[in-house]
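Visitor: using only what follows, build the 3D model:
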Amino acid sequence: MSEKEAGSSVVTRLSDAAIPTPDGTFRMILFREEATGREHVAMVLGAVGTGTPLIRIHSECMTGDVFGSLRCDCGEQLAAARARIGEEGAGIILYLRQEGRGIGLANKLRAYQLQDQGFDTVEANHELGFAADLRQFGVAAAMLDALGVRSVRLMTNNPRKQDALEKAGIRITERVPVRVPILPENRRYLQTKALKLGHRIDWLPELDA
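Guide: Next up, the predicted model:
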């Protein structure tokens, strides 16, 4: 499939290269989102053009993914997804460049300052004048389309991702939970995601009732 075929009105395929990781050698494929100019990444392992590959849509989190911050579960989720795909021998991680649930790194750090004053993650966004979550996931569907993938098993706790793919015509045969450790540093954050953003984090003890 050429870069000017499916999905090209939304994304353009720019380049790709093999990336060895502890979980297997992935193909990193770089896409440009035409509406914004942002560059997004598809990390592809094995044959994904047939069947229903396991995929993870992961929004950029520099603090968690790169520097190991414990304020969120992002880095743990990314590592878990890569490991699970490696175990299966095939799958895709779609890494979307929309830091801080879409508000950018500078505002994310400002939101952290507010959280240190007692606001939760949603309240902090509102205090800064932003919606709770500004991320868009339509570009992920366009990237899958460009890769020739129309049916997936989706690794997520976030129903918005599932809804966005289904609205774009991607068939989801299974939602696979991403279970990562609950830490003292991220417990309130996870509670807020579950109670205010609808994330399905059933292993939080306080949600058992």
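
Visitor: use CA for all of it now, contacts and neighbours both
Guide: Fine.

Visitor: what segments of this protein are strands?
Guide: Taking DSSP state E, the strands of the chain run over residues 11-21, 24-33, 39-45, 54-59, 91-96, 151-155, 171-176.

Visitor: among the ones you listed, which comes closest to Pro184?
Guide: strand 54-59 (22.9 Å; C-alpha to C-alpha).

Visitor: list the contacts of the closest one.
Guide: The contact list for strand 54-59 (C-alpha atoms under 8 Å, 6 or more residues apart in numbering) reads 78, 81, 85, 90-99, 101, 140, 152-156, 161.

Visitor: could the strands of the chain be laid out in TSV, adding mean neighbour count?
Guide: Conversion of the strands of the chain to TSV gives the following (neighbours: other C-alpha atoms under 10 Å):
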stretch	mean neighbour count
strand 11-21	15
strand 24-33	20
strand 39-45	22
strand 54-59	24
strand 91-96	24
strand 151-155	23
strand 171-176	15
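
Visitor: let me have those in TSV, adding distance to Phe119 as columns.
Guide: Shown next, in TSV, are the strands of the chain (distance: least, C-alpha to C-alpha, whole Å):
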stretch	distance to Phe119
strand 11-21	37
strand 24-33	33
strand 39-45	31
strand 54-59	22
strand 91-96	26
strand 151-155	29
strand 171-176	31
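
Visitor: which one of these lies nearest to Lys108?
Guide: Judged by C-alpha to C-alpha, the one of the strands of the chain that comes nearest to Lys108 is strand 54-59, at 13.3 Å.

Visitor: just the angle between the longest helix anywhere in the chain and strand 91-96, please?
Guide: Longest helix in the chain, counting residues (DSSP state H): helix 74-88. On the basis of axes from the mean of the first three to the mean of the last three C-alpha atoms, to 10 degrees, helix 74-88 is oriented at 160 degrees to strand 91-96.

Visitor: Proceed likewise with the subsequent sequence, for comparison:
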Amino acid sequence: MSIKYVATSKLPTPWGVFAMHGFEDTETGKEHVALTFGEMAPDKPMLGRIHSECLTGDALFSLRCDCGFQLQTAMQNIAENGSGFILYLRQEGRGIGLLNKIRAYELQDCGANTVEANEKLGFAADMRKYDMILPMMEKIGVAQVKLMTNNPRKVKAMQSMGLQVVERVPLQVGKNRYNEDYLKTKSTQLGHMMSEHHFSEDDANSAT
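Guide: Okay, here's the model as predicted:
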């Protein structure tokens, strides 16, 4: 496995102080991060999330997706729970990279949905891989997970590596008038498990 642990530091956030563990993929040069809060226990189910990098949503407050909302809510949920983790994976744009993501956005501006845009650029709808997860999980000491996700592929990825997903915790936040079609496409074409009643009124009105 090409994943190499590098260092750990404190990460103060609005929700509390996390520990930030840095990892390097020596084959690709990609750098990944695991955030942990509280004590990790390999023999207990830990609340956690696999989160793929989204510069536009996570850092630039984009309303085109739900990524930034999901990241912040996951961090808040973990802090309120008293313990948990986030694996932050550098897989921008479902694995196609930032500039290709902007190209895909341009096609979406012209009427394509998120899947059609990727395919028009010659990519699969979702090109993310999760093989880096196992060494990261082993390093932070987690084997059982209550996984915050709407994506069944993440559940299957963890299970395929021998990690036990004892519960899938829905994470449906951030719906607004700019991403309604995006969320619908994730549900109908990418198999994400989402129910309309799980979104709060605050989410629906967040960008009005």
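
Visitor: before we move on, back to that, relative to Glu123 of structure 1, which of the strands of structure 1 is closest?
Guide: Per C-alpha to C-alpha, nearest to Glu123 of structure 1 of those: strand 54-59, 20.2 Å.

Visitor: mean shift between the closest one and structure 2?
Guide: With mean C-alpha distance after the TM-score superposition for structure 1, strand 54-59 of structure 1 departs from structure 2 by a mean of 0.5 Å once superposed.

Visitor: read off where that strand ends up in structure 2.
Guide: Matched against structure 2 by TM-score structural alignment, strand 54-59 of structure 1 falls on residues 47-52.

Visitor: do the same with stretch 94-111 of structure 1
Guide: Under TM-score structural alignment, stretch 94-111 of structure 1 corresponds to residues 87-104 of structure 2.

Visitor: show the end-to-end separation of the matching stretch, please.
Guide: Here the two ends of stretch 87-104 of structure 2 are set 25 Å apart, with distance taken as C-alpha to C-alpha, to the nearest Å.

Visitor: can you list the buried residues in it?
Guide: 87-96, 98, 100-101, 104 (16 or more other C-alpha atoms under 10 Å).

Visitor: any idea how far the residue nearest the centre of structure 1 is from Leu114 of structure 1?
Guide: In structure 1, the residue lying closest to the centroid (C-alpha atoms, centre = their mean) is His58, at 1.6 Å. His58 of structure 1 is 24 Å from Leu114 of structure 1, where distance means C-alpha to C-alpha.

Visitor: now for Ala41 of structure 2, how many residues are close by?
Guide: When neighbours are defined as other C-alpha atoms under 10 Å, Ala41 of structure 2 has 15 of them.

Visitor: isn't it up against Lys139?
Guide: No - using C-alpha atoms under 8 Å, Ala41 of structure 2 makes no contact with Lys139, being 11.7 Å away.

Visitor: how close does the residue mapped onto Leu163 of structure 2 from structure 1 get to Ile93 of structure 1?
Guide: The equivalent of Leu163 of structure 2 in structure 1 is Ile170 (alignment by TM-score structural alignment). Distance, Ile170 of structure 1 to Ile93 of structure 1, by C-alpha to C-alpha: 15 Å.

Visitor: which one of the strands of structure 1 lies closest to Gly118 of structure 1?
Guide: strand 54-59 (25.0 Å).

Visitor: angle of that closest one against helix 74-88?
Guide: 160 degrees.

Visitor: what's the offset of strand 54-59 of structure 1 from the middle of its chain?
Guide: 5 Å (C-alpha atoms, centre = their mean, to the nearest Å).

Visitor: what do you get for stretch 87-103 of structure 2?
Guide: 11 Å.

Visitor: show residues contacting that stretch.
Guide: 30-35, 48-55, 121, 123, 125-129, 133, 136.

Visitor: related to what we said a few turns ago, out of the strands of structure 1, which comes closest to Thr192 of structure 1?
Guide: strand 54-59 (18.0 Å).

Visitor: aligned to Gly174 of structure 2, what sits in structure 1?
Guide: Per TM-score structural alignment, Gly174 of structure 2 is aligned with Pro181.

Visitor: measure that match to Phe119 of structure 1 for me?
Guide: 23 Å.
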